[in-house]
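Novice: sequence and predicted model, in that order:
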Amino acid sequence: MIKSMRFYMIFILLFSSYVCAQNTGDSLAIIENNLVETKVKDTTHSPQKAALLSLVPGAGQIYNHIAMPKGKKKAFWKVPLIYAGLGATGYFAIQNHIEQKALKEEYEFRAKNEVPNLQKYAQYDQQGVLTLFENTRRSRDLMIFAFIAVYGLNVLDAHVEAHFVEFDVSDDLTFNIKPRMHDFRTPGIALSFNFR
């Protein structure tokens, strides 16, 4: 099982690096007069594409990281956190599922034979085994929901961060507060923002 998990992780990393290494910004445009194909560079960064790429966990974050201007690259550090969250929640969901199946078998064995089957559950009575079964089932379900939440946050994070890739805070942002008279008798304040 560990070898298959390693293979799965290596496959995901190689696939995501392959997808991100593709030339994502080129598109073909056909000039109607001469029927000549020319390459046109796509300069917009797509949040939808980032969300779509993040269906492979971490690929959307890498796509955003590559598109960020030099000096602002910071999206790659989230990839290990995503895989850690998915791995931990997946591991605990599987462990609780295995434990739940063992407790179910123990409960059914005791119902037929009225003696414990496995030594590790010998200290529990029939009701104790049933309580343990319900607790592990609840923990398994919680870990499944946590896995889905981590996966969903991965997609949401890639989509939101893609909106900020081209976000530029200029040095020439101004905010002015000036006194103002409304209707020549009501004093007030005028707020003005200047974005250049």
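Specialist: Structure's in. What do you need?
Novice: contacts, neighbours, all on C-alpha from now
Specialist: Fine.
Novice: next helix or strand past the helix or strand where Ile12 lies?
Specialist: Using DSSP states H and E, Ile12 sits in helix 2-21. Once helix 2-21 ends, the next helix or strand along the chain (criterion: DSSP H and E) is strand 26-31.
Novice: touching that next one from outside, list them.
Specialist: Strand 26-31 has contacts (C-alpha atoms under 8 Å, 6 or more residues apart in numbering) with 36-42.
Novice: and the comparison structure, right after this:
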Amino acid sequence: MTFAAQKPIKNRALDSLYPYKKAALYSAILPGGGQIYNSIHSSKRKNAFWKVPLIYAGLGASSFLLIQNQQTVNSIKTEYAARQLGPAQNPLWFDYDNFALISLYDQYARFRDLSILGVGAVYLFQILDAAVEAHFLNFNVSKDLSLQLLPYASPQNLGCTAKITIKSMNKR
């Protein structure tokens, strides 16, 4: 098998034209900021604004679950502490014995921990999305892409080459 490569031509104007680090930084500072930055600074893609409500819906839903689970954990903890001093006080937990309360506490503490992971995952995903989208803004997806398979024979070995032709970014 034979491989051949050419040195890639680096276009400094395109690299400095759209830095992906800036989009990631804006998303880290304000969730959805990198997506808005990508939409504003892109001549090809003006449609990344739809991602912002999805980001805030994901952050809102996971934050809501985090708050609800934390309140339930606190309520169960308070009820268990109150039962150590006397009979059950909260009618919400009246039907549960102490062992069931401990089991519920563990379950809701786990749900709370998963909600924390959910908030972090949505936050990191939107930063990653902004950075990847910024990388792809100058990606050439024109009709001038082609792939040719060229079989060849040489005395030492037989093989096949794959030649990919990509339109130069400088010939616009």
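Specialist: Thanks, I have the structure now. It should be emphasised that the depicted structure is a prediction, and the values quoted were computed from it without experimental measurement.
Novice: still on that earlier bit, quick one: residues in contact with the helix holding Ile12 of structure 1.
Specialist: By C-alpha under 8 Å, 6+ apart, helix 2-21 of structure 1 touches 56, 58-59, 62-63.
Novice: give me that answer again for 7 Å
Specialist: Contacts to helix 2-21 of structure 1, defined as C-alpha atoms under 7 Å, 6 or more residues apart in numbering, come from residues 56, 59, 63.
Novice: leaving out the residues flanking it, which one is nearest to the first one?
Specialist: By the measure of C-alpha to C-alpha, 6 or more residues apart in numbering, the closest residue to Val56 of structure 1 outside its immediate chain neighbours is Ser16, 6.7 Å from it.
Novice: quick one: the helices in structure 1?
Specialist: Assigned by DSSP state H, the helices in structure 1 fall at 2-21, 47-53, 59-67, 78-113, 126-163.
Novice: just send those helices back as CSV, with mean neighbour count and distance to Ala190 of structure 1 too.
Specialist: Below are those laid out as CSV (neighbours: other C-alpha atoms under 10 Å; distance: least, C-alpha to C-alpha, whole Å):
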stretch, mean neighbour count, distance to Ala190 of structure 1
helix 2-21, 13, 48
helix 47-53, 20, 36
helix 59-67, 25, 39
helix 78-113, 16, 42
helix 126-163, 18, 31
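Novice: using CSV, lay out those helices together with distance to Phe193 of structure 1.
Specialist: Shown next, in CSV, are the helices of structure 1 (distance: least, C-alpha to C-alpha, whole Å):
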stretch, distance to Phe193 of structure 1
helix 2-21, 39
helix 47-53, 27
helix 59-67, 29
helix 78-113, 34
helix 126-163, 22
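Novice: closest to Asp172 of structure 1 out of those helices?
Specialist: helix 126-163 (21.4 Å; C-alpha to C-alpha).
Novice: between helix 59-67 and that closest one, find me the angle.
Specialist: Interaxial angle, helix 126-163 of structure 1 versus helix 59-67 (axes from the mean of the first three to the mean of the last three C-alpha atoms, to 10 degrees): 30 degrees.
Novice: what range in structure 2 matches helix 126-163 of structure 1?
Specialist: Under TM-score structural alignment, helix 126-163 of structure 1 corresponds to residues 98-135 of structure 2.
Novice: please tell me how far the residue nearest in space to the middle of structure 2 sits from Leu17 of structure 2.
Specialist: With distances taken as C-alpha atoms, centre = their mean, the residue of structure 2 nearest its centroid is Phe125 (1.7 Å). For Phe125 of structure 2, the distance to Leu17 of structure 2 equals 24 Å [C-alpha to C-alpha, to the nearest Å].
Novice: ok so, going back, now render the contacts of strand 26-31 of structure 1 as CSV, adding distance to Gln100 of structure 1 and neighbour count.
Specialist: Formatted as CSV, the contacts of strand 26-31 of structure 1 follow (distance: C-alpha to C-alpha, whole Å; neighbours: other C-alpha atoms under 10 Å):
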residue, distance to Gln100 of structure 1, neighbour count
Val36, 65, 9
Glu37, 61, 11
Thr38, 61, 12
Lys39, 58, 11
Val40, 57, 12
Lys41, 55, 11
Asp42, 52, 12
